[in-house]
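>>> missing the sequence, but the structure's below:
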């Protein structure tokens, strides 16, 4: 049995706990034999309130748990900074990390790992809302707020909330192979086991500053006309501004120049079609404005780190 210990504390996020526990539980039910024992631990086995007001019973006292462990998971939640400032909790997390095959956090649980010194010199991620605060508070770690999850050695960090599901599915695949991971994903009715370097926030919900009409209108045009000429010159002509001014507007309001914004939007649209339609790659490339399937493949690898065929097979 692979022993999994999930660490909680007051004001924990329920989804950060449940995405992990239910994924491993589904793997137990769908696999040939039960493989994971799942334990929820708090200091003194005290109940852990959640941000929603529901309360989780503490199954085990964190201070009484000893290794070896397979996987140590620190949950996130509104109480993450208080947890990171608790020297007793942090000391036990540090101790158990030494006795664990792999160590992980979900969402803002990264703060506890950072406080324990487990992320010093490592690249990690966390919920994009708290990423800057984390980087400022722990200058020895490298915070990347973009990916869903990051592996650095035997330490894994997942971004916001449901990315804990993606990380847990990755653990199941790492331990048991892709077939069981896909079966678990289907059982949990998640349409896609997303790769770790997929962006936390979709391009389609990253709205530009509403008061900037030029960027807002062009973003709408880009999303609706992916197979049009969306070069910087064409977009500048459409908006009636210079290319230099257009680039400055896009950098200010989307964080990327027009060409990069268009490429990322087209690539994400292709990802959606790969997982929701049986269209061949060449047809998806044409529909999304790529010159060829090979051009799409190169953009896909650059954005997601895997080729389109592999991405489609993850569904």
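Cool, got the structure. Since the model is a prediction, treat every value here as computed from it, not as a measurement. Residues are numbered from 1 along each chain as shown.

>>> could you use CA atoms for every contact and neighbour count after this?
OK.

>>> my guess is residue 199 meets residue 150, correct?
No - contact criterion C-alpha atoms under 8 Å: residue 199 and residue 150 do not qualify, at 11.6 Å.

>>> quick one: which of the two has more around it?
A count of neighbours by other C-alpha atoms under 10 Å puts residue 150 above the other of residue 199 and residue 150, at 21 against 18.

>>> confirm that one sits in a strand?
Yes - membership of residue 150 in a strand is supported by DSSP: H, G, I helix; E, B strand; the rest coil.

>>> so what's it up against?
The neighbours of residue 150, taking C-alpha atoms under 8 Å, 6 or more residues apart in numbering as the test, are 123, 124, 125, 156, 157, 158, 196, 197.

>>> any idea how far it is from residue 180?
22 Å (C-alpha to C-alpha, to the nearest Å).

>>> same question for residue 213.
As judged by C-alpha to C-alpha, residue 213 and residue 180 stand 48 Å apart.

>>> so between those two, which is more surrounded?
Between residue 213 and residue 180, counted using other C-alpha under 10 Å, residue 180 has the larger neighbour count: 20 against 12.

>>> for the more buried one, what are its contacts?
Counting by C-alpha under 8 Å, 6+ apart, residue 180 makes contact with 27, 30, 31, 172, 173.

>>> adding secondary structure, neighbour count and distance to residue 132, write those residues out as CSV.
Output for the contacts of residue 180, formatted as CSV (DSSP: H, G, I helix; E, B strand; the rest coil; neighbours: other C-alpha atoms under 10 Å; distance: C-alpha to C-alpha, whole Å):
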residue, secondary structure, neighbour count, distance to residue 132
27, helix, 24, 35
30, helix, 15, 39
31, coil, 16, 40
172, helix, 23, 30
173, helix, 17, 31
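
>>> comparison target, given below:
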């Protein structure tokens, strides 16, 4: 039995508790034998209020040993209780894994557990995190990061991806996939996946430009000329180009390239596709064209990113 201790504090973000579902489903998928036992921990024990206004019942910090400790986060940066930080410092040597969800990384950093390590947190707080803890190697564009026995994740939903990765580490990829399916997740997002989405970053202001982008995402294998996109938006090509740039800050060609790069990267993370298959499926046509696009977007060729995902 692996004991999972989930650490909360007043006003913690309640969505972080979603990670419990991954461990609960893993118990169901492991052949009927409970693998994980979950405890909610806090400084004083008893009810702890969440950000949603209701409380959860907890057990006070004590001398129990845990296989995994996970500090939940919040939507704002608040001072972590000194007792929580001291507990992490003292519990860490006897704990196999210490993890954080979202701004829970601030507690790990305050305890000195992230010094010299790679770590992530929610992108909105990453700059403040780096300034407050310069000895941490912050990577603000990652869903989660595993550096030795310390794991950190980005926003609240990314905590579920981290939990699935812990399940995969313990019980194997097949059970992790079954858990993801039971949770109605398309697939477990790899830790190296970006926190950002091209569609979200473009933020079109009108339905016409949104319709063109949706059409593009659904037809990446096609040439996707300006004429095609203008037709989907019900605008003339000249008017479409002008409106598209005004709303997104990008040319149509650049936006389409970014959509293709994002789609290609997701394919690499989701399975062991060949470079030729990825290039064809995402509309690049050939590997060299895809390689140049990846260099522009990430400063690295796709082979480097694919190897990192497989590792």
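Now that the structure is in, tell me what you want to look at. Since this is a predicted model, take the numbers as computed values, not measurements.

>>> returning to what we had before: lining up the contacts of residue 150 of the first structure with the second structure, which overlap?
Mapping the contacts of residue 150 of the first structure onto the second structure (both residues aligned by TM-score structural alignment, their matches' C-alpha atoms under 8 Å) leaves 123, 124, 125, 156, 157, 158, 196, 197 still in contact.

>>> and which of those is nearest residue 142 of the first structure?
Distances from residue 142 of the first structure to these, taken as C-alpha to C-alpha, are shortest for residue 123 (4.6 Å).

>>> need the counterpart of that closest one in the second structure.
Using TM-score structural alignment, the equivalent of residue 123 of the first structure in the second structure is residue 118.

>>> quick one: its match and residue 138 touch, right?
Yes - when contacts are counted by C-alpha under 8 Å, residue 118 of the second structure is listed as touching residue 138 (5.9 Å).

>>> so between the two, which is more surrounded?
Between residue 118 of the second structure and residue 138, residue 138 has the larger neighbour count (other C-alpha under 10 Å), namely 22 against 18.

>>> the equivalent of residue 283 of the second structure over in the first structure: what secondary structure?
The alignment partner of residue 283 of the second structure in the first structure, by TM-score structural alignment, is residue 289. Secondary structure, three-state DSSP: residue 289 of the first structure is coil.

>>> now do the contacts for residue 289 of the first structure.
226, 227, 228, 266.

>>> of those residues, closest to residue 43 of the first structure?
Taking C-alpha to C-alpha as the measure, residue 43 of the first structure lies nearest residue 266 of those, at 47.7 Å.

>>> which position in the second structure pairs with the closest one?
Under the alignment by TM-score structural alignment, residue 266 of the first structure pairs with residue 260 in the second structure.

>>> how about the contacts made by the residue positioned nearest the centre of the first structure?
Geometric centre of the first structure, nearest residue: residue 148, 1.6 Å, by C-alpha atoms, centre = their mean. By C-alpha under 8 Å, 6+ apart, residue 148 of the first structure lies in contact with 125, 158, 159, 160, 163, 166, 195, 196, 197, 198, 199, 200.

>>> buried ones among the residues you listed?
By neighbour count, with 16 or more other C-alpha atoms under 10 Å, the contacts of residue 148 of the first structure hold 125, 158, 159, 160, 163, 166, 195, 196, 198, 199, 200 as buried.

>>> tell me the counterpart of the second one in the second structure.
The alignment partner of residue 158 of the first structure in the second structure, by TM-score structural alignment, is residue 153.

>>> with adjacent residues omitted, what lies nearest to that match?
Nearest residue to residue 153 of the second structure, sequence neighbours excluded (C-alpha to C-alpha, 6 or more residues apart in numbering): residue 144, at 3.9 Å.

>>> helices or strands up against the helix ranked longest in the first structure?
Scanning the first structure for the longest helix, with DSSP state H as the assignment, gives helix 258-276. Under the contact criterion of 3 or more C-alpha pairs under 8 Å, 6 or more residues apart in numbering; DSSP states H and E, helix 258-276 of the first structure touches helix 243-254, helix 281-287, helix 293-304, helix 308-313.

>>> a markdown table for those helices, including distance to residue 235 of the first structure and mean neighbour count?
Output for those, formatted as a markdown table (distance: least, C-alpha to C-alpha, whole Å; neighbours: other C-alpha atoms under 10 Å):
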| stretch | distance to residue 235 of the first structure | mean neighbour count |
| --- | --- | --- |
| helix 243-254 | 8 | 16 |
| helix 281-287 | 19 | 19 |
| helix 293-304 | 20 | 17 |
| helix 308-313 | 28 | 16 |
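
>>> need the contact list for residue 258 of the first structure.
Residue 258 of the first structure makes contact with 231, 232, 246, 247, 250, 251, according to C-alpha under 8 Å, 6+ apart.

>>> my guess is the fourth one meets residue 254, correct?
Yep, that's residue 247 of the first structure we're talking about. No - between residue 247 of the first structure and residue 254 there is no contact under C-alpha under 8 Å: 10.2 Å.

>>> list the buried residues of stretch 263-273 of the second structure.
Those would be 263, 264, 265, 266, 267, 268, 269, 270, for stretch 263-273 of the second structure by 16+ other C-alpha under 10 Å.

>>> these two touch, right, the second one and residue 277?
What it means is residue 264 of the second structure. No - applying C-alpha under 8 Å as the test, residue 264 of the second structure and residue 277 come out as separate, 9.7 Å apart.

>>> now for the contacts of residue 289 of the first structure: which two are most distant?
Every pair of these checked by C-alpha to C-alpha; the farthest is 228 and 266, at 11.1 Å.

>>> which of those two has more neighbours?
Neighbour count, other C-alpha under 10 Å: between residue 228 of the first structure and residue 266, residue 266 has more, with 27 against 14.

>>> wait, the more buried one touches residue 288, no?
Yes - with contacts counted by C-alpha under 8 Å, residue 266 of the first structure reaches residue 288, the gap being 5.4 Å.

>>> could you pull up the contacting residues of the residue opposite residue 202 of the second structure in the first structure once aligned?
Aligned counterpart of residue 202 of the second structure in the first structure: residue 207 (TM-score structural alignment). Contacts for residue 207 of the first structure (C-alpha under 8 Å, 6+ apart) come out as 216, 254.

>>> so residue 207 of the first structure: helix, strand or coil?
Here residue 207 of the first structure is coil, with the state taken from three-state DSSP.
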